[in-house]
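In: This is a predicted model, with the sequence first.
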Amino acid sequence: MPEGDTVHQAARRLHSALAGRVLTRSDLRVPQYATADLTGRTVLDVTARGKHLLTRIEGGLTLHSHLRMDGAWKVYAPGERWSGGPAHQIRAILGTVEHTAVGYRLPVLELLRTQDETQAVGHLGPDLLGPDWDQETAVRNLLQDPARPLGEALLDQRNLAGIGNVYKSELCFLAATTPWFPIGELPTATVERLVTAARRLLEANRDRPARSTTGRRDPRLYVYGRVSRPCLRCGTPIRTANQGAPARDRPTYWCPRCQLGPTP
């Protein structure tokens, strides 16, 4: 699943290609909006809110999309071959004279009144990369359910928006705590440092083509995706297990020596 830094990069690409330009092509390939025609309207801006994308369009309209696991927006120049996937995976096309933005495999695509955007993103906590960032609120949100496992609390976008499965595992490693440790048993100062580290990492990676939490080119990550490989700090093989409810569980990585706390 794309994380906050990746979604902000997508918003920046779409904004650069579409903002201030009149739509000459509009094709929303979901039944509810199949007859919607946005041609002739100017794209005002494209912005990210956590992992959500909001494309604001003249006339008080917003096209809301979410990439979830496999979605992607691709931008093409005139005559350039579209390469984001087969045609049947296309869910949206927004074209101007200069560029065409194509949305592939978008599980969430809806056309809203701009004044109603809160219906789509109003539940989100402070955005780690957004102008609404509020560290105190994020910490308070995380600690409101003290028994909740740290990893699950970090992934809950209602607490703070932008952390995905990669950052969850990496942040728990940096906190020297397993993702199953009850967050309320951590000192408040530790949670504050964790939130500070989350913002620092996302900001550091918002302009990078390849995400790095180690500060290196290789390996770029401490634990995520490194099962059975040696921990970069102690050499112990990294372990993995799923975390979360069965329908929403995610592979989680940790070092059994460097990270203290319960494990599956």
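Out: Cool, the structure landed. Bear in mind that the values here come from a model prediction, so they are computed numbers and not experimental data.

In: C-alpha only now, for contacts and for neighbours.
Out: Noted.

In: who does the helix or strand hosting residue 27 touch, helix- and strand-wise?
Out: Using DSSP states H and E, the element containing residue 27 is strand 25-28. If contacts are counted by 3 or more CA pairs under 8 Å, 6 or more residues apart in numbering; DSSP states H and E, strand 25-28 sits against strand 90-95.

In: Just the residues contacting the strand it packs on, thanks.
Out: Residues outside strand 90-95 that contact it (CA atoms under 8 Å, 6 or more residues apart in numbering) are 18, 23-30, 100-106, 109.

In: May I see the ChimeraX selection of the buried members of those residues?
Out: Applied in ChimeraX, the following selects the buried portion of these according to 16 or more other CA atoms under 10 Å:
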select :18,23,24,25,26,27,28,29,30,100,101,102,103,104,105,106,109
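
In: now the very next helix or strand once past the strand holding residue 27: how far from the chain's centre is it?
Out: Per DSSP H and E, the first helix or strand lying C-terminal to strand 25-28 is strand 43-49. In terms of CA atoms, centre = their mean, to the nearest Å, the centre of strand 43-49 is found 15 Å from the chain centre.

In: what's strand 43-49 packed up against?
Out: Where contact means 3+ CA pairs under 8 Å, 6+ apart, strand 43-49 is packed against helix 4-18, strand 52-57.

In: So which bits of the longest one are buried?
Out: Yep, that's helix 4-18 we're talking about. Buried residues in helix 4-18 (16+ other CA under 10 Å): 4-15, 17-18.

In: re the thing from before, quick one: closest of the helices and strands packed on strand 43-49 to residue 34.
Out: Taking CA to CA, strand 52-57 is the member of the helices and strands packed on strand 43-49 nearest to residue 34, at 17.1 Å.

In: The structure to be compared is supplied as follows:
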Amino acid sequence: MPEGDTAFQAAASIAAAFTGKPLAYSQFRVPRYATVDLSGRTVLASRSIGKHVVVDVGDDWAIHTHMKMEGVWRVHPLGTRWTKPAHTARLVLRTDTHEAVGFDLGVCEMLRHPDEALSYLGPDLLGPTWNPELAVANLRRDRDRPIGLALLDQRLMAGVGNVYRCEACFLRGVHPHTGAGDVDLPAMVDLCHRLLVANKGRVRTTTGHARSRRYWVYGRGGRPCMRCGTAIVRSFLGTPDTTEERVLYHCPHCQPEPARSSLPSGS
């Protein structure tokens, strides 16, 4: 699942092959931008901002993409066979030597002044100006909001997705329904930062294993906890009137349930 580390890796791959080079070809497979041709423009930079990938192409314009749930970027030497079906490609960029293809991108657009357009995002966990104090202050603003929802709010802190919210809560021994005000927020923020930094240049893992045991709880519903043996619970966190309800994994033994009064309505 694409999260801040995935975006960082994608942006870095594009940067390594495209920065400073003119585009020989571009194709947006999105109706709104079907006639946009960036051929001749030089790629000035490629960077991630939270879970977004921004490719600067001059005159304050940038390609802005977000992978959402299923998206992926592939960068390879020109002429390499695509690893995903052609009909899922949303954007194709080429230089004289390399090709970058964005498949199943949830957002694919041109943005003017991208940093201004994305200024609503909270501190970027993998950004050059990462500010943990501001992230803590943002998370603390709504003390009653479940930490499992607060961690997904990109306006508070940018880069954590569903995998990291489940894993960080487990590693801190915090039930995801616990109100943010009852959580050691500096420690939680520091852990999220350390996890993303550790994984920005490798296949993601929170356990140290790179294969079948990559995660402590995520995707392991019904299987025994690797710490205590209790069956991992698969549930959902959110209420029917929100768009934030996402699948959730936690260990009921290692992450004790908070007092009933602090549970969100509908739990």
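Out: Okay, I see it. Quick caveat, the model's predicted, so the values are computed rather than measured.

In: before we move on, back to that, tell me which of the helices and strands packed on strand 43-49 of structure 1 lies nearest to residue 220 of structure 1.
Out: Closest among those, using CA to CA: helix 4-18, at 15.2 Å.

In: And the closest one against structure 2, how far off on average?
Out: Compared with structure 2 after fitting, helix 4-18 of structure 1 deviates on average by 0.8 Å (mean CA distance after the TM-score superposition for structure 1).

In: just to revisit the earlier point, between the buried residues of helix 4-18 of structure 1, which sits nearest residue 200 of structure 1?
Out: Lowest distance from residue 200 of structure 1 to the buried residues of helix 4-18 of structure 1 (CA to CA) belongs to residue 5, with 11.1 Å.

In: Would you agree the closest one is in contact with residue 164?
Out: No - if you go by CA atoms under 8 Å, residue 5 of structure 1 and residue 164 don't touch, sitting 9.7 Å apart.

In: Which residues does stretch 29-40 of structure 2 contact?
Out: In contact with stretch 29-40 of structure 2 (CA under 8 Å, 6+ apart) are residues 22-28, 89-91, 108-110.

In: how about these in CSV, adding distance to residue 177 of structure 2?
Out: Formatted as CSV, the contacts of stretch 29-40 of structure 2 follow (distance: CA to CA, whole Å):
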residue, distance to residue 177 of structure 2
22, 49
23, 48
24, 51
25, 49
26, 45
27, 44
28, 41
89, 38
90, 37
91, 39
108, 34
109, 36
110, 38
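
In: Spatially, which two of those are the most separated?
Out: The most widely separated members of the contacts of stretch 29-40 of structure 2, counting by CA to CA, are 22 and 89 (21.3 Å).

In: Just want to know which of the two has more residues nearby.
Out: Between residue 22 of structure 2 and residue 89, residue 89 has the larger neighbour count (other CA atoms under 10 Å), namely 21 against 18.

In: and the aligned partner of residue 152 of structure 2 in structure 1, what does it touch?
Out: By TM-score structural alignment, residue 152 of structure 2 lines up with residue 155 in structure 1. Contact analysis of residue 155 of structure 1 by CA under 8 Å, 6+ apart lists 163, 164, 165, 168.

In: quick one, strands of structure 2?
Out: Using DSSP state E, the strands of structure 2 run over residues 25-28, 45-49, 52-58, 61-66, 72-77, 89-94, 98-103, 107-112, 233-237, 246-250.

In: Could you give the residue range in structure 1 aligned to the last one?
Out: With the alignment judged by TM-score structural alignment, the segment of structure 1 matched to strand 246-250 of structure 2 spans residues 250-254.

In: What are the contacting residues of that stretch?
Out: In this structure, residues lying in contact with stretch 250-254 of structure 1 by CA under 8 Å, 6+ apart are 165, 169, 172-173, 178-179, 223-227, 238-244.

In: mean per-residue distance, it to structure 2?
Out: Following superposition, stretch 250-254 of structure 1 is found to deviate from structure 2 by 0.8 Å on average (mean CA distance after the TM-score superposition for structure 1).

In: Check whether residue 20 of structure 1 really touches residue 55, as I assumed.
Out: No - Residue 20 of structure 1 is not in contact with residue 55 according to CA under 8 Å; the separation is 11.8 Å.

In: Tell me how far the residue nearest to residue 78 of structure 2 when sequence neighbours are not counted lies from residue 258 of structure 2.
Out: Once flanking residues are discounted, residue 78 of structure 2 sits nearest to residue 98: 4.5 Å by CA to CA, 6 or more residues apart in numbering. With distances taken as CA to CA, to the nearest Å, residue 98 of structure 2 is found 52 Å from residue 258 of structure 2.

In: Which one of these two is surrounded by more residues?
Out: Neighbours per residue (other CA under 10 Å) separate residue 98 of structure 2 from residue 258, with residue 98 holding more: 18 against 15.

In: the helices in the stretch 151-264 of structure 1, which residues?
Out: Counting by DSSP state H, counting those that start in this stretch, one finds helices in the stretch 151-264 of structure 1 at the ranges 165-174, 188-205.

In: Could you save the helices and strands packed on strand 43-49 of structure 1 as a markdown table and add columns showing distance to residue 64 of structure 1?
Out: Shown next, in a markdown table, are those (distance: least, CA to CA, whole Å):
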| stretch | distance to residue 64 of structure 1 |
| --- | --- |
| helix 4-18 | 12 |
| strand 52-57 | 5 |
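
In: who's in contact with residue 255 of structure 1?
Out: Contacts of residue 255 of structure 1 (CA under 8 Å, 6+ apart): 173, 223, 231, 236, 237, 238, 239.
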